[in-house]
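Colleague: Below: sequence and its predicted model.
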Amino acid sequence: MYVIDWLHKNARRHPDKVALVDVESGRRVTWRQFDERASRFAEYLSGRLRLRSGARVAVLAHNSSDYLEMLYGCAKAGMVMVCLNWRLPVAELVPILEDCTPDVLVAGDGFLCVAAELQATVPLKAVLHLADDESADVPTGWTEYEAVLAASSGRAMEMPCRDEHEVWHLLYTSGTTGRPKGVIQTYGMVYCNAVNAMLANRLSRDDVFLSVLPFFHTGGLNLYANPVLHAGGTVHILRQFDAGQTLRQLDSRAAPEDRVTMFFAVPAIYLFLSQHPGFGQTDFSGIRNMAAGGSPVPRPLLEMYLAKGVTICFGFGMTETGPTVFVTDEATARRKIGTIGKPVGSMLTRIVDPLGRDVGPGERGELLIKGPGVTPGYWNLPEATAAAIRDGWLYSGDIAYMDEEGDYYIVDRAKDMYISGGENVYPAEVENVLFQLPAVSEVAVIGMADVRWGEVGMALVVVRPGMTLDADAVIAHCRAHLAGYKVPRHVRFLPALPRTPSGKVEKHKLRAQAGTR
């Protein structure tokens, strides 16, 4: 299969329609401008720099329309874009650059000092400055992004048809299980994800999507920025997530040119929105699709949105799957709170026991995934690839079960499960119960060693501002709603939980702090 240049095609179909909106700056980019600017960047890479096909271009910047121009410019030029996590310190970015060996580094304002340290450590042919602030102190020898574009011919360049297996960009995992791995993202994966998302969510050129997740994360690029662009719609881009600003953008009473029809976020963002003073007054009636993924959504949080007439359609995916694997429809989401629905489009799934045997309805096991949306592997890591993908099936590491109607549920990460007195305990189940306490703002449950029971639970709780809660109340609540072996034996209160940029709680850090596994 070959993938065509859908940016160029949409630019020819409706050149004056707005494709991208930078919310903070107010900049609006038409499809013609989008295609032209991406072409200018491609001309710089392959023409002026004379980079070979497959060369890596690393980007360290906040979300912007420029970011997507560079992504599609790399596609036109045949380069591989490396989307760097700007929350990482230099010490963690250096191994990533040493792994992917980029020729070009693009640095946005706010990351100039970090980029300068990287330049001093890693060989680079060029460093580009992506300016947000004209007063920024830019190191000598760097090139301005806008100057690069201005010096190019301006001729729209159509990407040659790409083989589905060609690498388009690299997304490095958040590193919750160790050193980050570069997950290969092919043209076929992005195309497959767009088609699956269009089928599951009925995307069209009339859709306007609000993007708040960072573009260095698969949720930022592909849920649902790239699919909406594939359909010819419009993407509104927040530089960074801000609860108040997001609620203003989601309010259906906004000006017609600012109204959005689709929104995707991780559970943590939905939680932060619900805790903002403006949540109660926000009118969500004009948004036809609100979706979530990344980690299990606490039932009380889903019910809070349902009370406002909002059905959050929960789905499931991974960086390794493009990411869309499951998306539930609104009717099913309301009828079965917490389900991720059935596998979408061309994705195949199984649930297996530790011996690799398929389990029946209601039985828990590891979720396996197969299909054209699955990555071919990890950059420079053949052993890790072989361990994760066996006989064509990606072993997700997630524990799931399927009901009698074929709808799936994610129970927890396999690595988060602990065994207490011979019984499996899934922290997500305990966390759901704890979220029922009004004073709980955030919560995570981890397993810790115990002489008598092997392992017992520890609840790490963040209390809502202005409210109080003690350990006895936490344990008493759990005893009233859970089997005895699931009740945490220890409770610790924290000011906040460590999270990855995608909103997942970094339980490996909590275990290290608590001196557990």
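Modeller: Good, I have the coordinates. As the structure is a prediction and not an experimental result, all values here were calculated from the model. Residues are numbered from 1 along each chain as shown.
Colleague: contacts, neighbours, all on C-alpha from now
Modeller: Fine.
Colleague: just checking, Ala384 is part of a strand?
Modeller: No. With the criterion set as DSSP: H, G, I helix; E, B strand; the rest coil, the secondary structure at Ala384 is helix rather than a strand.
Colleague: can you pull the contacts of Tyr67?
Modeller: Contacts of Tyr67 were listed using Cα atoms under 8 Å, 6 or more residues apart in numbering, and they are Ala61, Phe215.
Colleague: what do you get if the cut-off is 10 Å, keeping everything else the same?
Modeller: Each residue near Tyr67 by Cα atoms under 10 Å, 6 or more residues apart in numbering is listed here: Ala38, Val59, Leu60, Ala61, Gly73, Cys83, Val106, Gly108, Leu130, Phe215, Phe216.
Colleague: For those residues, give me TSV that also has secondary structure.
Modeller: Formatted as TSV, the contacts of Tyr67 follow (three-state DSSP):
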residue	secondary structure
Ala38	helix
Val59	strand
Leu60	strand
Ala61	coil
Gly73	helix
Cys83	strand
Val106	strand
Gly108	strand
Leu130	strand
Phe215	coil
Phe216	coil
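Colleague: what about the strands in the stretch 51-200 of the chain?
Modeller: If DSSP state E, counting those that start in this stretch is used as the criterion, the strands of the stretch 51-200 of the chain fall at 56-60, 80-83, 104-108, 126-130, 143-144, 162-163, 167-172, 182-186.
Colleague: Distance to Gln240 and mean neighbour count added to those, as JSON lines?
Modeller: Putting the strands of the stretch 51-200 of the chain into JSON lines (distance: least, Cα to Cα, whole Å; neighbours: other Cα atoms under 10 Å) gives the following:
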{"stretch": "strand 56-60", "distance to Gln240": "14", "mean neighbour count": "25"}
{"stretch": "strand 80-83", "distance to Gln240": "15", "mean neighbour count": "26"}
{"stretch": "strand 104-108", "distance to Gln240": "13", "mean neighbour count": "24"}
{"stretch": "strand 126-130", "distance to Gln240": "16", "mean neighbour count": "21"}
{"stretch": "strand 143-144", "distance to Gln240": "22", "mean neighbour count": "16"}
{"stretch": "strand 162-163", "distance to Gln240": "32", "mean neighbour count": "17"}
{"stretch": "strand 167-172", "distance to Gln240": "18", "mean neighbour count": "24"}
{"stretch": "strand 182-186", "distance to Gln240": "23", "mean neighbour count": "26"}
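Colleague: between those strands, which gets nearest to Ala471?
Modeller: Each of these was checked against Ala471 via Cα to Cα, and the shortest separation belongs to strand 167-172, namely 37.9 Å.
Colleague: here comes the other one, which I'd like you to weigh against the first:
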Amino acid sequence: MAQAEGLAILPMSKRVMNLANFLSEAARRFPKEIGFVWGNKSWTWSQIDQRVNAMATALQSKFGVVRGDRILIQSQNCNQMFESMFACFRLGAVWVPANFRQTPEEVAYLASASGAKGMICANAFPDHAAACRASSNELEFIVSIGTSKFGDEYDDLVDAFSGQTTQMALVNHDDPCWFFFTSGTTGRPKAAILTHGQMAFVITNHLCDLMPGTTHKDASLVVAPLSHGAGIHQLTQVARGSKTILLPTEKFDAAEAWRLVEEWKVSNMFTVPTILKILTENQSVATYDHSSLRYVIYAGAPMYRTDQIHALKTLGPVLVQYFGLGEVTGNITVLPPAYHFAEDNTQAKIGTCGFARTGMQISIQDDNGNEVSAGATGEICVIGPAVFAGYYNNPEANEKAFRNGWFRTGDLGHLDEEGFLFITGRASDMYISGGSNVYPREIEEKILTHPDISEAAVIGIPDPVWGEVGLAICVAKAGAAPDGAAIIDWLGNKMARYKLPKRLVFWPEMPKSAYGKIAKKLIRDELIRRKELDA
């Protein structure tokens, strides 16, 4: 392209704002306002910023953490976990949160795969700390949240380095800030690299599309682990100086959630359809005032239409749905309150997950990467600033994830004439249980380590509470007569509970394709034939 006369083209700087600056700005503008609440404790923005500065100094001075180092986090929701995110960002280090429900073996793999230099681990997880030490030669230190025998105590370090600060690391657009662990069809976790530049767009996009008008006067209730979508949602709150309210205990309590909504005049929350169903069906919803709610955002799984109608009638026009993978940090579609209808009228697009997010573009493509026409089913692909930088140390996965610049979600769907997206299936066998992705092959591999099992296949089947649950179909080894319930118990300490199949059945042989492969479509057909699954 010819340069316009008199127009000087200057090289664009890749330098961007460090995400930790969101916290510094909140502390600067609203120093005495409450920024974080957990149980009977609360912290002002100034106090949070001071604690983050102290922990960042400790990580740098005591443990030698520098820009690019990975720090693994194993903890339930707490103020220290929230703070650790910004301490890592401030140093230019990478925050690597694990799902706290995962087993020691599963988290040890994350430590090794990420090349974590250090770990911040709640004292309730000594076995996880030990497993990570044993599996990773690169892990140099562990900080304990609460008193333990496996590491320096987090709050002691904050006290020791209180009043000290470090210079905020200079970062570029593509500098990693967060490893968001996800999985593909192989079931092996992969670290999706989220960057400072990408996440600045995501936060802006969330404020634009999910909760417009959010200010420092708002409050957000956290009802999901900060390690995943809820953590990204809370970054958005910090960007506006909105206070974050944690549930006081790990166990979800609907009545306590509604009490906190009333007490703190909560205006938004991020949740999954399973939790939203529990919240709106609990009798306490009528006991406490929830009129302050403007946005109840749900994602992570389909929501049954009957549950959607009930939630709308209970809460009013406050529901916001979005669709997106961890690799796109949730930024593919949005269905705002104005597009949620409690009646099946001509305006309601039943089954849609919304239209493209601001700044994002969706393409439905066939197997060759050609865009299909409106109404035709294909793979959902997306481009835009919210797409991740790629998988860490996994060129094979990166090769499969992108085609002609488009990120391939692996989900199947179609766009209507107006650009509303409808998800019609999954290209992989992955299913979603209670908002968490479950990958059958990982479970199948564990089942096949049982001495009495010859073959195994796991599929997701509908469940009124969790959306989907696992059904394991197995073939026993000759002469063995294993008990299904006993095998599920045996699996209990080998994987996170949400991955456990709800039921296990035995067949004399497994349906196979002409190529001798176990065919899950044939398994579903057989389940329907046996009347064990509704067609």
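Modeller: All right, it came through fine. Small disclaimer: the values here were computed from a predicted structure and weren't measured.
Colleague: Give me the TM-score for these two chains.
Modeller: In this superposition the chains share a TM-score of 0.76, using TM-score structural alignment, normalised by the length of structure 1; 437 aligned residues with a Cα RMSD of 3.3 Å.
Colleague: circling back to that earlier point, quick one: the contacts of Tyr67 of structure 1 as JSON lines, columns for distance to Arg499 of structure 1 too.
Modeller: Putting the contacts of Tyr67 of structure 1 into JSON lines (distance: Cα to Cα, whole Å) gives the following:
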{"residue": "Ala38", "distance to Arg499 of structure 1": "33"}
{"residue": "Val59", "distance to Arg499 of structure 1": "22"}
{"residue": "Leu60", "distance to Arg499 of structure 1": "20"}
{"residue": "Ala61", "distance to Arg499 of structure 1": "19"}
{"residue": "Gly73", "distance to Arg499 of structure 1": "31"}
{"residue": "Cys83", "distance to Arg499 of structure 1": "19"}
{"residue": "Val106", "distance to Arg499 of structure 1": "26"}
{"residue": "Gly108", "distance to Arg499 of structure 1": "23"}
{"residue": "Leu130", "distance to Arg499 of structure 1": "27"}
{"residue": "Phe215", "distance to Arg499 of structure 1": "17"}
{"residue": "Phe216", "distance to Arg499 of structure 1": "15"}
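Colleague: Rebuild the strands of the stretch 51-200 of structure 1 as a markdown table, extending it with distance to Arg239 of structure 1.
Modeller: A markdown table is the format used below for the strands of the stretch 51-200 of structure 1 (distance: least, Cα to Cα, whole Å):
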| stretch | distance to Arg239 of structure 1 |
| --- | --- |
| strand 56-60 | 13 |
| strand 80-83 | 15 |
| strand 104-108 | 11 |
| strand 126-130 | 13 |
| strand 143-144 | 20 |
| strand 162-163 | 30 |
| strand 167-172 | 19 |
| strand 182-186 | 23 |
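Colleague: can you tell me which of those comes nearest to Ile312 of structure 1?
Modeller: Taking Cα to Cα, strand 167-172 is the member of these nearest to Ile312 of structure 1, at 26.3 Å.
Colleague: equivalent range in structure 2 for that closest one?
Modeller: Residues 176-181 of structure 2 are matched to strand 167-172 of structure 1 when aligned by TM-score structural alignment.
Colleague: Count the neighbours of Tyr339 of structure 2 for me.
Modeller: When neighbours are defined as other Cα atoms under 10 Å, Tyr339 of structure 2 has 16 of them.
Colleague: Please list all residues in contact with Gly280 of structure 1.
Modeller: Contact partners of Gly280 of structure 1, counting by Cα under 10 Å, 6+ apart, are Leu273, Ser274, Lys308.
Colleague: Please, where are all the strands along the stretch 351-500 of structure 2?
Modeller: 355-356, 361-365, 378-383, 402-403, 406-415, 421-426, 431-433, 436-438, 453-463, 467-476.
Colleague: do you know which of the strands of the stretch 51-200 of structure 1 lies nearest Ala268 of structure 1?
Modeller: The closest of the strands of the stretch 51-200 of structure 1 to Ala268 of structure 1 is strand 167-172. By Cα to Cα, the value is 20.7 Å.
Colleague: Give me the three-state assignment for the residue nearest the centre of structure 1.
Modeller: Among the residues of structure 1, Gly219 comes closest to the average C-alpha position under Cα atoms, centre = their mean, at 2.6 Å. For Gly219 of structure 1, the secondary-structure state derived from three-state DSSP is helix.
Colleague: from the strands of the stretch 351-500 of structure 2, which stretch is densest packed?
Modeller: Relative to the other members of the strands of the stretch 351-500 of structure 2, strand 378-383 carries the highest mean neighbour count by mean count of other Cα atoms under 10 Å, namely a mean of 24.
Colleague: Who wins on neighbours among the contacts of Gly280 of structure 1?
Modeller: Counting neighbours by other Cα under 10 Å, Leu273 comes out on top of those with 19 neighbours.
Colleague: can you pull the contacts of the spatially closest residue to it that is not a sequence neighbour?
Modeller: Closest residue to Leu273 of structure 1 apart from its sequence neighbours, by Cα to Cα, 6 or more residues apart in numbering: Ala243 at 5.4 Å. The neighbourhood of Ala243 of structure 1, defined by Cα under 10 Å, 6+ apart, consists of 212, 249, 269-279.
Colleague: what about Ala243 of structure 1, distance to Arg464 of structure 1?
Modeller: According to Cα to Cα, to the nearest Å, Ala243 of structure 1 stands 16 Å off from Arg464 of structure 1.
Colleague: tell me the contacts of Glu153 of structure 2?
Modeller: For Glu153 of structure 2, the contact set (Cα under 10 Å, 6+ apart) comprises Ile120, Cys121, Ala122, Asn123, Ile142, Val143, Ser144, Ile145, Gly146, Thr147.
Colleague: hey, which helix is longest across structure 1?
Modeller: Using DSSP state H, we find that the single longest helix of structure 1 is helix 187-201.
Colleague: In structure 2, what range does whichever helix or strand comes after it match?
Modeller: For helix 187-201 of structure 1, the succeeding helix or strand toward the C-terminus, using DSSP states H and E, is strand 208-211. Counterpart in structure 2 of strand 208-211 of structure 1, with TM-score structural alignment as the criterion, is residues 219-222.
Colleague: Give me the mean distance between that stretch and structure 1.
Modeller: With both structures laid over each other, stretch 219-222 of structure 2 and its partner residues in structure 1 are 0.9 Å apart on average (mean Cα distance after the TM-score superposition for structure 1).
Colleague: tell me how far that stretch is from the chain's mean position?
Modeller: Its chain's average C-alpha position is 17 Å from that of stretch 219-222 of structure 2, according to Cα atoms, centre = their mean, to the nearest Å.
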